[in-house]
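In: below: sequence and its predicted model.
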Amino acid sequence: MTHTYHITEMTCAGCSAKVSHLLKRIPDVTSVSIDLGTGDATITMVNHVATSTLQEALKEHPKYKLTEKMVKSVNIFAEQVEEKKSWAATYKPILLIFGYITAISLIVSLWGNGFSGMMFMQVFMAGFFLIFSFFKMLDLKGFANSYAMYDIVAKKFKSWGYIYAFLELGLGLAFALGIFPLFVNAFTAVLMSVSLIGVLQSVMTKKKIQCACLGAVFNLPMSTVTIIEDGLMIAMSVAMLFMYL
């Protein structure tokens, strides 16, 4: 069965992710779909869950007020036809960003005496961290809330989400300036490896969580694309580290 509720004070994707996570912890709740535009939450449940139970789940964050808007019972096994975005449409923002970074990296690495793999990776890493940190900075709080949904460090220390955004900015500048290459690449490999652990756990358990790679600006689902993204950064940093040794 499915019921629709109205929840106040949800202002960003981070709020949506937090509320969804809290409601999904209720045993009989199977899915939560939130429309930030209207503030409505459509909750599917195996057995009916009292409104008071749902409100109790949000008590840790009293600003979120849940009220029953309308009740619509639906057989959860009934055939449902939903319009779904194509893979390309879903990941268009990140594909465009990677395309731009790759093109610029190729141009710079080919400038002069032929292609330089080291230069390509250095420019790519600089562009990656600078652009991704920029989107995180647009809504630091929203990013921190979304990141805490799956990152193993941010789950325990919420402030890590704020710190992480600035670490990415620092790494982007370091790669752009070419300073402290051994330390920067080693630190990048460790940082991205830790981040990858949470991503792998979320994807393997098939949790429907928003990927925070581009902050709270774009609603990108966590998937193998995120794994490839983090894995690529780890591979490049390790490769550059060995080149410098």
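Out: Arrived safely, thanks for sending.
In: when you work out contacts or count neighbours from here on, use the C-alpha atoms and nothing else.
Out: Will do.
In: surely Ile179 forms part of a strand?
Out: No: per DSSP: H, G, I helix; E, B strand; the rest coil, Ile179 lies outside any strand segment and is coil.
In: give me the contacts around the host helix or strand of Leu96.
Out: For Leu96, the element it lies in under DSSP states H and E is helix 92-110. Helix 92-110 has contacts (Cα atoms under 8 Å, 6 or more residues apart in numbering) with Phe115, Ser116, Gly117, Met119, Phe120, Met121, Val123, Phe124, Gly127, Phe128, Leu214, Phe218.
In: let's bring in a second one:
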Amino acid sequence: MTTGSPARKHATLWRMVMPGHLCPFGLKSKWLLRHKGYTVEDHHLTSRAETDAFMRDEGVETTPQTFIGGERIGGYDALRAHFGYRVMKEGDTSYRPVIAIFAVAALMSLALAWLVEGTLVVPGVPERFIAISMVLLGLQKLQDVEGFSTMFLNYDLLARRVVPYGYVYPYAETGAGLLMLAGLLPWLSAPVALAIGTVGAVSVFKAVYVERRELKCACVGGGSSVPLGFVSLTENLMMIVMALWVGLRALA
């Protein structure tokens, strides 16, 4: 006796496909459903009026909308949650942005070592890693200096006393990192990194470990989801170590 192949799972998707707008979340929903082994009954909403009528009839406020087994799952985020993926909600925190920066900085420092010295095992790799990390972190802040300075005021002790410091900080961090990476002007880069690193370390330690406040770190710019804590303290301690190393080497 032969058995047929098991029936494929079926889902119904309603999404906007208009001449001037192709909903990206609709495409993502369709891909995710197919990735999970579903056949997709794909309905296109081709006009604003058609979309509004669909949302009114279904009692929803957004599209796309996915239905599985006659049950409405919801939009793309709801679909991801249905399949067990983590969905970031308002107020959630994640270390992913800063981990990504540190990982790329490490790989860039190794790439430079291979390019310049032809080997990955060289004394300058940790130094380059810290300098590149400073540049990348500063770059994140420079994308929205206004947003960063506002978030920075939540915990930085110097910025609270001298508000313009929050606007200067991204340039100071980026500039010091670039000078250290190039090996230029240690008399300038070391004091700058030491100053901002020390103030930052004291500010983070006070806010997190003394006052026990739950804040988000401005280390990757305004609107960051990174929690203020050990990673933020580590960023500042790295700047202090780098500043001392560069300064002592310049004096030797």
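Out: Thanks, I have the structure now. Remember, predicted model here, so these are calculated numbers, not experimental data.
In: of the contacts of helix 92-110 of structure 1, which is the most crowded?
Out: Phe124 (27 neighbours; other Cα atoms under 10 Å).
In: quick one: residues contacting it.
Out: Phe124 of structure 1 sits next to Ile101, Thr102, Ile104, Ser105 when contact means Cα under 8 Å, 6+ apart.
In: that one pairs with which position in structure 2?
Out: Aligned counterpart of Phe124 of structure 1 in structure 2: Phe129 (TM-score structural alignment).
In: and that match, that one's in a helix?
Out: Yes: using three-state DSSP, the assignment for Phe129 of structure 2 is a helix.
In: against Ala113 of structure 2, how distant is it?
Out: The gap separating Phe129 of structure 2 from Ala113 of structure 2 is 11 Å, by Cα to Cα, to the nearest Å.
In: repeat that for Lys216 of structure 2.
Out: From Lys216 of structure 2 to Ala113 of structure 2 the distance is 34 Å (Cα to Cα).
In: Ala176 of structure 2 now?
Out: Ala176 of structure 2 is 20 Å from Ala113 of structure 2, by Cα to Cα.
In: more crowded one of the two?
Out: A count of neighbours by other Cα under 10 Å puts Ala176 above the other of Ala176 of structure 2 and Ala113, at 27 against 19.
In: dump the residue contacts of that one.
Out: Ala131, Met134, Leu188, Ser189, Ala190, Val192, Ala193.
In: which of the residues you listed line up with contacts in structure 1?
Out: Retained in structure 1 (both residues aligned by TM-score structural alignment, their matches' Cα atoms under 8 Å) from the contacts of Ala176 of structure 2: Ala131, Met134, Ser189, Ala193.
In: what's the counterpart of Trp31 of structure 2 in structure 1?
Out: Using TM-score structural alignment, Trp31 of structure 2 lines up with nothing in structure 1.
In: got the buried residues for whichever strand or helix holds Trp31 of structure 2?
Out: Following DSSP H and E, the helix or strand that holds Trp31 of structure 2 is helix 24-35. Neighbour counts using 16 or more other Cα atoms under 10 Å place Phe25, Gly26, Ser29, Lys30, Leu32, Leu33 of helix 24-35 of structure 2 among the buried residues.
In: stretch 154-172 of structure 2 now?
Out: In stretch 154-172 of structure 2, counting by 16+ other Cα under 10 Å, buried: 154-159, 163, 165-167, 169-172.
In: show me what the top strand by length along structure 2 is packed against.
Out: For structure 2, the strand reaching the highest residue count under DSSP state E is reported as strand 9-18. Judged by 3 or more Cα pairs under 8 Å, 6 or more residues apart in numbering; DSSP states H and E, the packing partners of strand 9-18 of structure 2 are helix 24-35, strand 38-45, strand 65-68.
In: if you line the two up, which stretch of structure 1 does the last one fall on?
Out: The counterpart of strand 65-68 of structure 2 in structure 1, counting by TM-score structural alignment, does not exist; no residue aligns.
In: so how far is that strand off the chain centroid?
Out: Distance, stretch centre to chain centre, for strand 65-68 of structure 2: 30 Å (Cα atoms, centre = their mean, to the nearest Å).
In: ok, residues contacting it?
Out: Residues contacting strand 65-68 of structure 2 (Cα under 8 Å, 6+ apart): 10-15, 29, 72-76, 79.
In: Glu50 of structure 2 corresponds to which position in structure 1?
Out: Using TM-score structural alignment as the criterion, Glu50 of structure 2 maps onto no position in structure 1.
In: pull the number of nearby residues for Glu50 of structure 2.
Out: 13.
In: the corresponding residue of structure 1 for Ala172 of structure 2 sits in which helix or strand?
Out: By TM-score structural alignment, Ala172 of structure 2 lines up with Leu167 in structure 1. Taking DSSP H and E as the criterion, the element that holds Leu167 of structure 1 is helix 159-177.
In: mind checking what helix or strand follows that helix in sequence?
Out: According to DSSP H and E, the helix or strand after helix 159-177 of structure 1 is helix 181-204.
In: how about the residue in structure 1 that sits furthest from its center?
Out: Asn113 (38.9 Å; Cα atoms, centre = their mean).
In: which SS class is that residue?
Out: Criterion first, three-state DSSP; result for Asn113 of structure 1: coil.
In: report the separation between it and Met119 of structure 1.
Out: Distance from Asn113 of structure 1 to Met119 of structure 1, by Cα to Cα: 12 Å.
In: follow-up on the earlier one: residues in structure 1 aligned with the helix or strand just after the longest strand of structure 2?
Out: Downstream of strand 9-18 of structure 2, the next assigned helix or strand under DSSP H and E is strand 21-22. Following TM-score structural alignment, strand 21-22 of structure 2 has no partner segment in structure 1.
In: contacting residues for the residue mapped onto Gly215 of structure 1 from structure 2?
Out: Under the alignment (TM-score structural alignment), Gly215 of structure 1 maps onto Gly221 of structure 2. Contact partners of Gly221 of structure 2, counting by Cα under 8 Å, 6+ apart, are Leu137, Gln140, Lys141, Leu142, Gln143, Asp144, Val145, Gly147, Phe148.
In: cool, thanks, signing off.
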